[in-house]
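J.: sequence and predicted structure are below.
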Amino acid sequence: MCVYRDILRLSSCTGIGRSLAMAEMVGSAAAEEILKQAFAGLIGKQQHEEGRDEEEHHMERLEMAQIKLEAAVETSCRWQVMDASLLRWRKKLKCAARECDDTLRGFKQRAAEDEAREQEARGSSFPRRWARATKSIVTALLSHDNSYASSSSAAVRRFERLADSAGEFLRFAELGGTPRRYMFADPLIGHLLAGQELRYRLVRRGQYHLFCVRPIRLEEDRGREAALLFMYEDDEAPEKNLCLGSILRLSESTDIVGTIIKFLDLLVAPHFKSTAESVSKELAQLPTQDFWWVPYVDSSHRKLWNSIHSSMTQWFRPDPLCCKQHEPMPSYGGSSSSSTMKLSYVADLEPVIQLSLNRHIPLSEYNKHRSKAAEGDTSCHKNVPHLKIGLVFAPHGSSEGLLPSVESSAIEVIDGAEQSGAHTNISLEQLDEFMLPKAIDCLRQKAELTVYQMFWRSKHGAAFLLVRKTGLMKMPPRHVTGVGDRRFMIQRRRDPKLEKWVQLVKDFLDLWAAHAPRKLQSSIVEWIQKVDEKQN
């Protein structure tokens, strides 16, 4: 080294000396860099090993959390959990189990990629191994910093907390979600919760009764619901014909018939009071011993009904938890009427999602509601149009599109054309009072018109009212004498549960689909098309 320094001093003034000095500087820098990389390699290797151990520990903890979550969900699925809060809880646990599984897959994928890179590096040449090792060191230093370790640990702790809550969920579900050991107050509920469909049909002396209830299982937060249909027809007095439909939520304590009767008793629409009373009387007299049950899974229309039921229940009750906490339900009557207090909250009525009534307008009522301008008309009664009046009431309906300053609003639709100007701050009771006389005059004066509609919505609740022409009013023959007539009557009533129910729903949707939420309109239109294809 001494000789080397002497040579450098002797040559410092020459170009050779400057070149040698530069070489020394470069060599020292290279040596220093190699030394740094050596230390970094040792540190990086240690951190890499520690990071791998930590990831393996995280994977074990995540796997155990996932097992707990899935076990809780699968165990509860073997029970008949009906409470909406428990169903929401279970839905959260399902989502957590899927998310935990995705996170665990991510950990395993990174571990597999690291292992594959190491195996590939061991089989490569020295320069390539040196390059890969250097890249691995840098990656390890960047990927196993404190922020990464902190986020990974936080994710693992979160799933462990959710998994611990799964045990508490099972304890609640066991207390409130095992109907197999429940003594039902209503014998109908046990069958419906078991997935069976109720059917009842009676034909006697020209009078026809039909009562059907089918259970529907929807997404987790809505629980089990049912679609109900009751029809009464009298061949000799068609003005007495009526039809009731309803969608309601089921629970172990639901009294189906009792709930519907209570709701009908509180109905504030004046022109439907007599019909509601008749339906209540008929429902109360149904012979339960003559009911028969079939598995709903055997229904040929099951898939079709499930699809439209899902859309309609979201339409009629957008928030499945509204009124669940027993807050007062709003009044739908006029402010000056004694009936305004009738629809204060009654716990038994919260499950009602939708209720519809349809009836004929007899000649006496038709004449009563004609305007004074039409009183002098001496047209023969045979030309009087046969009218039907219908109401679809959704007590939990959405107020979407309603201005904050407006409590309620109603729009008029004539033959599908929406009329300008809306009635604001009007109750359902007030709307029903003036709608029928106006509808009768409108349909009578314009022969080409076939239907008059009103769409009403409030801060909490919606209703659809219509008056419709169905042909000329005429009395049917008192006795069926011909074989052809008798065969026609049998064919007409061959399968009314499927045919009439489908047609009633389709008629409603044809008239009101335009007022459905936009996100549901495509599924409703698709359902109508499927029905048309089946009927053709």
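T.: Arrived safely, thanks for sending.
J.: please make it C-alpha for all contacts and neighbour counts, starting now.
T.: Will do.
J.: which stretches in the stretch 401-536 of the chain count as strands?
T.: Ranges of strands in the stretch 401-536 of the chain, per DSSP state E, counting those that start in this stretch, are 408-414, 417-418, 423-424, 451-458, 461-472.
J.: how far off strand 408-414 does the fourth one point, in degrees?
T.: With axes from the mean of the first three to the mean of the last three CA atoms, to 10 degrees as the basis, strand 451-458 and strand 408-414 are set at 170 degrees to each other.
J.: what are the contacting residues of strand 451-458?
T.: Applying CA atoms under 8 Å, 6 or more residues apart in numbering, the external contacts of strand 451-458 come out as 397-399, 402, 407-416, 428, 435, 439, 442-443, 462-469.
J.: then this one, side by side with the first:
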Amino acid sequence: MGEMVASTLAQEGVSRVFSSISTKLDDRASRAHNVRRLDIALSRMEYAFERTAKMPITCVSLLRRWKMLMSAYNEGVHLLNKHKLPAALEGHAETGQVVVRSSYYYLQRIATAAYFSLSSLASGLNKQQCLSSSVVQIFEGYADSADKFVADVESACPLRRDTFFPYPFVRQLLQGRSFIYPVRVEGSLLLFGMNPVVLEGRGVEACIWYKRFYSERLDGLLLVLRLSESTDIVGAAIDCVRSFASLLNLPAQEAIIGHLTQLPNLQEISDSYAPPRVRFEKNFASLSTGLRPDPLCCQRVGHGPSVNGTNSSELSHLFQEQIIYFSFSCYVSALEYNLPSTSDEALRLNVGFSPHAGHFSISFVAEAMRSKYEHFPFGSIEQTVDMTRSRSVEFLIGQPEVKDYTVFWKSRHGHAFFEVVKPRIDMAAVPKASGSRYNTRSAAAKRKRS
């Protein structure tokens, strides 16, 4: 009788051992299957990103969808690598090798997608000990959305359909063509330049610049904005100039506005193609990302985040939402600038606005003069302009040795700077056109004779 009991117990023990082994094998197979499914889903998303990377996306809704898909993709790669490591350890235990395939696309893109953070979905998934089929289904749904995203981008591509463009040169800009166009107007040499760049996740952005050489002086304008087939480039530039002049209580800059209004009439500008500058695209991408880390901020609500209940995004109300950066350089007389000067002395005014920049955890105003750098309590942009005007009077007029005065306005959402300079007359010159190059010999000789 005792022998029978012992035999029964032994059989039950063996059965439990085999059952446990079988369960572990099934669990391992199921986990490996789910890992493969997740890997395939992520590869489908990679294809969508690669397929659309250089396509001119001009619809903000598509850029917003790209952002959501990229966030989900980052979560999926994080989850995949977490569950691949144990599988690799088990699969290669005998040889001592560990193989974990990280996504090449993820490694390539993680720097440009750095502003995406893992959502609560990833936080919840990371706490799970196993990769369930239901979790994989979520990412397979994302992969389906990525397939639809590719189709929508292709159908919405402005270069593949009969689309109205406000100016003849907009189509060339969306094709990635750059322009440099010189023209002489009333004794002034004008240079217009346009440099577009297609940036993944940001759409098409363009750098528009203007320079005017006249009477041994130089005015300049630089505008960086997101571009679409309906963008009124000239209108946006004129709006920026007027906003700047109104903010600083300066004359309306009618001469420059008049030159900008002539730009749509320059029909032959489409033949003024210029090759892109060396490393321009890479440098532009770095600059644009720094000036507007989130390309879709303020797109819906028209302003950025608030700080302590106070709106800290004043610049996004002064400039159109698609404006990334605007700077302007011009000469103003001491009388125009309300300086107590006995002569109508010319001063150089340089200003710059980044409506969506935000690199600081606090808002502040800083003053730079010679080697001194001093902080002031944060105030509105109008208060900072008043401070710039009054203190530049104090230093530039009261202290002749001071040649420049700069104020930086840094909010948590939007930056600006204002610089007033006493120009060195011997450094100002009107360049003379000579093919594609300019020189100042004639201007220097003229000053020498006088």
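T.: Arrived safely. Given the structure is predicted, the values throughout are model-derived calculations rather than measurements.
J.: any idea what the TM-score comes out to?
T.: The TM-score (TM-score structural alignment, normalised by the length of structure 2) is 0.71; 398 aligned residues with a CA RMSD of 4.5 Å.
J.: re the thing from before, buried subset of the contacts of strand 451-458 of structure 1, written for ChimeraX?
T.: To isolate the buried members of the contacts of strand 451-458 of structure 1 in ChimeraX, using 16 or more other CA atoms under 10 Å:
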select :397,398,399,407,408,409,410,411,412,413,414,416,428,435,439,442,443,462,463,464,465,466,467,468,469
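J.: and the strands of the stretch 401-536 of structure 1: which comes nearest Arg110 of structure 1?
T.: Closest to Arg110 of structure 1 of the strands of the stretch 401-536 of structure 1 is strand 461-472 (CA to CA; 52.7 Å).
J.: for that closest one, packing partners?
T.: Under the contact definition 3 or more CA pairs under 8 Å, 6 or more residues apart in numbering; DSSP states H and E, strand 461-472 of structure 1 sits against strand 385-394, helix 428-445, strand 451-458.
J.: helices of the stretch 151-300 of structure 1, start to end?
T.: 187-193, 256-265, 273-284 (DSSP state H, counting those that start in this stretch).
J.: how about those in a markdown table, adding distance to Val156 of structure 1?
T.: Output for the helices of the stretch 151-300 of structure 1, formatted as a markdown table (distance: least, CA to CA, whole Å):
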| stretch | distance to Val156 of structure 1 |
| --- | --- |
| helix 187-193 | 38 |
| helix 256-265 | 46 |
| helix 273-284 | 56 |
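J.: what's the closest of those to Asp234 of structure 1?
T.: helix 273-284 (13.2 Å).
J.: which among the strands of the stretch 401-536 of structure 1 is found nearest to Leu244 of structure 1?
T.: strand 461-472 (14.2 Å).
J.: what mean distance separates the closest one from the matching residues in structure 2?
T.: Per the superposition on structure 2, strand 461-472 of structure 1 and its aligned residues are separated by 1.8 Å on average (mean CA distance after the TM-score superposition for structure 1).
J.: what angle do strand 385-394 and that strand make with each other?
T.: Using the same axes, to 10 degrees: strand 461-472 of structure 1 against strand 385-394 is 160 degrees.
J.: now the strands for the stretch 101-250 of structure 2?
T.: For the stretch 101-250 of structure 2, applying DSSP E, counting those that start in this stretch gives strands covering 178-185, 188-199, 203-214, 217-227.
J.: before we move on, back to that, of all the helices and strands packed on strand 461-472 of structure 1, which one is nearest Lys474 of structure 1?
T.: Nearest of those to Lys474 of structure 1, taken as CA to CA: strand 385-394 at 8.2 Å.
J.: after the helix or strand harbouring Ser310 of structure 1, which helix or strand is next?
T.: Using DSSP states H and E, Ser310 of structure 1 sits within helix 302-316. Where DSSP H and E defines the elements, the next helix or strand beyond helix 302-316 of structure 1 is strand 352-360.
J.: next secondary structure after that following strand?
T.: According to DSSP H and E, the helix or strand after strand 352-360 of structure 1 is helix 363-368.
J.: any chance you could list what contacts that next one?
T.: Helix 363-368 of structure 1 is contacted from outside by Ile440, using CA under 8 Å, 6+ apart.
J.: only the buried residues of it, if you could.
T.: Neighbour count says helix 363-368 of structure 1 has Tyr366 buried, by 16+ other CA under 10 Å.
J.: what does Ala269 of structure 1 align to in structure 2?
T.: Structural alignment (TM-score structural alignment) places Ala269 of structure 1 against Leu247 in structure 2.
J.: and that match, how many neighbours?
T.: Neighbourhood size, Leu247 of structure 2 [other CA atoms under 10 Å]: 14.
J.: also the one 5 residues further on?
T.: The burial count assigned to Ala252 of structure 2 is 14, neighbours taken as other CA under 10 Å.
J.: counterpart of His309 of structure 1 over in structure 2?
T.: By TM-score structural alignment, His309 of structure 1 lines up with Phe284.
J.: how far away is that match from Pro276 of structure 2?
T.: For Phe284 of structure 2, the distance to Pro276 of structure 2 (CA to CA, to the nearest Å) stands at 11 Å.
J.: if we can go back for a sec, next one: the match of Ala269 of structure 1 from Gln253 of structure 2, what distance?
T.: 13 Å.
J.: much appreciated, bye for now.
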